[in-house]
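Pasting the sequence and the predicted model now:
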Amino acid sequence: MEKRNTSSDFILLGLFKHTRLHLARLAVVLTMAIASLLGNTLMLLLIHQDHRLHTPMYFLLSQFSLMGMMLVSTTVPRMAAGFLTGKKSISPTDCGLQIFISLILSGRESFLLAAMSYDCYVAVCHPLRYPVLMSRQVCLRMTLGSWSLGTADELVQAVTTLSFPYCSAHEIDHFFCEAPALVCLACADTSVFEHVMYICCVLMLLVPFSLILTSYSLILAAVLRMCSTEALRKAFATCSSHLAVVGLFYGAAIFIYMRPKSYRSAAHDKVVSAFYTVFTPTLNSLIYSLWNSQVKGALRKCAGQCVGQCVALNHE
């Protein structure tokens, strides 16, 4: 346990205690984090290597995988290092960076999910116009838009959070710097900022969610008009994995940001944050790989090429 701390540094109390049970839980988290990094890296490589995956949907999916890697890399290494070395202090700069990255990734993910729902809508409802409505330029604009929307807002939130005077203990009951956990330590009236932050988070979630609902309402209407079983199967295959990811994202986000303050618990918040930052990126890569025949085909092709190269090298 770290005994000394500068007056400006914060102390992350972490997710686990130094017991055998918590050590086993840390091993599970690290295993999931490594699986997330490997799964999302593999997804990026497959999308880059296989020309059949050079489509708008997989371009958006590559951005999704990139965000998962960034989220895991931002939180898990410091958490593990703090547990193993006992050095739990974090500077205000690093703390602000963690807040900014976690906020911008959550905001960008919501808008990216909205863009992916639009892609599903075009694929199901306007398949003949798909190359025009989802051209490369449109995809690039969506990607840039998802990166830029809310960036200024998240930066203001991160800077404002660190500008409050904090009590001398500076102990954050969390495993990474998250705005709601840090604001609780402020020795000042933060009610106005909390209300503004709450409204911003709700808007960042509800605006994309309304676009997702609109897209899937139109998809549902189109599916109900279909008479072909094959068309229904293709529509389900196109949308099912995305719907599963939307459910995971909004379930965790609503629990973290949209609960009344009286119902919040630090222990519950840490568990849900761990689920969102570690387990969700792993599940996302599994969902898009196991439920997607094209990704499985690309993986089999890549594995076959690797085996062929190994056999050729052995013969030489």
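Perfect, thanks for sending it. Keep in mind that what you see is a predicted model, and the values were worked out from it rather than measured.

from here on, contacts and neighbour counts on C-alpha atoms
Noted.

The helix or strand containing Ile101 packs against which elements?
Element membership of Ile101 [criterion: DSSP states H and E] is helix 92-125. Other helices and strands packing on helix 92-125, by 3 or more CA pairs under 8 Å, 6 or more residues apart in numbering; DSSP states H and E, are helix 56-85, helix 130-133, helix 136-148, helix 151-163, helix 191-225, helix 229-257.

number of nearby residues for Ser36?
A count of nearby residues for Ser36, using other CA atoms under 10 Å, gives 25.

Could you check how far it is from His268?
According to CA to CA, to the nearest Å, Ser36 and His268 sit 22 Å apart.

for Ala231, same thing?
43 Å.

Next one: Ile212 from Tyr198, what distance?
21 Å.

same deal with Val183?
Distance from Val183 to Tyr198, by CA to CA: 12 Å.

Which one's more surrounded, these two?
Val183 (22 against 17).

So that one sits against Thr161, correct?
Yes - judged on CA atoms under 8 Å, Val183 makes contact with Thr161 at a distance of 6.4 Å.

Confirm that Ala27 sits in a strand.
No - per DSSP: H, G, I helix; E, B strand; the rest coil, Ala27 lies outside any strand segment and is helix.

Now for it, how many residues are close by?
13.

With Gln157 instead?
21.

so what's it closest to, chain neighbours aside?
Once flanking residues are discounted, Gln157 sits nearest to Met197: 7.3 Å by CA to CA, 6 or more residues apart in numbering.

Can you give me the distance of that neighbour to Arg136?
From Met197 to Arg136 the distance is 35 Å (CA to CA).

Also Phe64?
In terms of CA to CA, Phe64 sits 17 Å off from Arg136.

Which one of the two is surrounded by more residues?
Using other CA under 10 Å, the more surrounded residue of Phe64 and Arg136 is Phe64, with 23 against 14.

put this beside the first:
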Amino acid sequence: MNQVHPGLTNAARLSVAPMMDWTDRHCRALHRMLSRQTLLYTEMVTAAAVRHGDRVRLLAFAEMEQPVALQLGGSDPAELAEAARIGSAFGYSEVNLNCGCPSDRVQSGCFGAVLMQQPDLVADCVRAMQDATASEITVKCRIGVDEQDPAVALPRFLEAISRAGVRRVTVHARKAWLQGLSPKENRDVPPLDYPLVLRMKQAFPDLHMTINGGITSLGQATDLLAQGMDGVMIGRAAYHSPWDVLGRADSRLWGTADPFGHPEEAVCAMMPYIDEHLAGGGRLHQVTRHMLGLFTGRPGARAWRRILSEEANRPGAGLDVLRRALSAVEVEPAAA
């Protein structure tokens, strides 16, 4: 039976989606500064890369990032089991199986959204992963692919993984069209079907179900939770406008204190982290590229982005660049 971690279940009220080339450890450090509660995910890592690649580079994370989950891609039960065991040894309490990514790469490798067509194989994979580790094994999927009828395919898929012992699932409320649409188009073109996902939550009451896709604000997340969803996952909006999504998440969704009153405070709190990264030979832009959207909608946001975009990648760029960018932002007046 799948090991269930209550702390992760609570954190999963709001999660930031795994996003390739975006949700690396520096991005997660920023997001954790903004919200102490939200569940964070790594970029997807293939099981083969975990087994044969540079594990420290691929899997290492800072304790301050917790709660953080590892997302794996693959379709070979034995290989996924070994990768899950390795991930667990690095400290991940959750290992998530990607059954939703629509890229050409995942189709050729027989993982990602194409696995929606093979629920029995997915069940075999999660059983093998559960047998190999005490980490909680979860699944992220679509509502269907290509010509599948989501009203048939999704419950069949959820039934299969439920029988295999999965207790927590994230459903991206769009079909994936593996033929005819690019990965980028698959994020926007297929219509969202929130009502279907809400019905699936009613049909599978024992599954902790998170909804994903097209969610852009905390208000929208709160509405979906009120309609019966257990969790809400936000992707691009959390990346491009991290303060708007995460800066007030702790108080609104968990009733705990928010870490900062203003995004300027979060920037200052990131400086020791960045200083340590630079001292270890890192580059400024490796961190600040994830911070460009912190002041979205605020006076000075354009100058903030311009200074960081133009200067943070220069050799020797340091905290002086970040301070100069921050000085271009108009400081919010203190609350009365």
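Done, it's in. Every value quoted in this text rests on a predicted model; they were computed, and no experiment measured them.

Fetch the TM-score of the aligned pair.
The TM-score (TM-score structural alignment, normalised by the length of the first structure) is 0.23; 130 aligned residues with a CA RMSD of 6.7 Å.

Minimum distance to Ala303 of the first structure: which of the helices and strands packed on helix 92-125 of the first structure has it?
Minimum separation from Ala303 of the first structure across those (CA to CA) falls at helix 56-85, 19.6 Å.

how deep is Phe83 of the first structure tucked in, by neighbour count?
22.

Give me the buried positions along the helix or strand hosting Glu79 of the second structure.
Per DSSP H and E: Glu79 of the second structure is located in helix 77-89. Applying a neighbour-count criterion of 16 or more other CA atoms under 10 Å, one finds Pro77, Glu79, Leu80, Ala81, Glu82, Ala83, Ala84, Arg85, Ile86, Gly87, Ser88 buried in helix 77-89 of the second structure.

What is the nearest of these to Leu97 of the second structure?
Checking the buried residues of helix 77-89 of the second structure one by one against Leu97 of the second structure (CA to CA), the nearest turns out to be Leu80, at 8.7 Å.

Wait, the closest one touches Asp131, no?
No - under the criterion of CA under 8 Å, Leu80 of the second structure makes no contact with Asp131, lying 10.9 Å away.

picking that back up, separation between the residue nearest to Gln157 of the first structure and Val122 of the first structure?
Met197 of the first structure is 34 Å from Val122 of the first structure, by CA to CA.

and what of Val295 of the first structure?
20 Å.

One more: Leu26 of the first structure?
43 Å.

next one: Leu37 of the first structure
Leu37 of the first structure is 31 Å from Val122 of the first structure, by CA to CA.

more neighbours, those two?
A direct count of neighbours by other CA under 10 Å for Leu37 of the first structure and Val122 places Leu37 higher, at 24 against 21.

these two touch, right, the more buried one and Leu71?
No - here Leu37 of the first structure does not reach Leu71: they are 9.9 Å apart, not a contact under CA under 8 Å.

Over to Gln71 of the second structure. Which of the three states is it?
strand.

residue contacts, it?
By CA atoms under 8 Å, 6 or more residues apart in numbering, Gln71 of the second structure lies in contact with Pro18, Tyr41, Thr42, Glu43, Met44, Val45, Val95, Asn96, Leu97, Asn98.

any idea which helix or strand carries the third one?
Assessed by DSSP H and E, Thr42 of the second structure sits inside strand 40-46.

tell me what the helix or strand following that strand is packed against?
Using DSSP H and E, the helix or strand that follows strand 40-46 of the second structure towards the C-terminus is helix 47-52. On a contact count with 3+ CA pairs under 8 Å, 6+ apart, helix 47-52 of the second structure meets helix 55-59, helix 77-89.

7 Å - rerun?
The contact analysis (3 or more CA pairs under 7 Å, 6 or more residues apart in numbering; DSSP states H and E) places helix 47-52 of the second structure against helix 77-89.

now for the helix it packs on, which elements pack on it?
So helix 77-89 of the second structure, by 3+ CA pairs under 7 Å, 6+ apart, packs with helix 47-52, helix 119-132.

Out of those, which is the most enclosed?
Of all these, helix 119-132 carries the top mean neighbour count, a mean of 21, counting by mean count of other CA atoms under 10 Å.

any idea of the angle it forms with helix 77-89?
Inter-element angle recorded for helix 119-132 of the second structure and helix 77-89: 40 degrees (by axes from the mean of the first three to the mean of the last three CA atoms, to 10 degrees).

so what does helix 119-132 of the second structure touch, helix or strand wise?
So helix 119-132 of the second structure, by 3+ CA pairs under 7 Å, 6+ apart, packs with helix 77-89, helix 150-163.

To Leu319 of the second structure, which of the ones you listed lies closest?
Comparing these under CA to CA, the one sitting nearest is helix 77-89, at 33.3 Å.

circling back: could you give me the buried positions within the helix holding Ile101 of the first structure?
Those would be 95-125, for helix 92-125 of the first structure by 16+ other CA under 10 Å.

list the contacts for the nearest residue to Leu218 of the first structure once chain neighbours are set aside?
Distances taken as CA to CA, 6+ apart place Tyr121 nearest to Leu218 of the first structure, at 7.2 Å, with adjacent residues excluded. Neighbouring residues of Tyr121 of the first structure by CA atoms under 7 Å, 6 or more residues apart in numbering: Ser215, Tyr216, Ile219.

Alright, that wraps it up for me.
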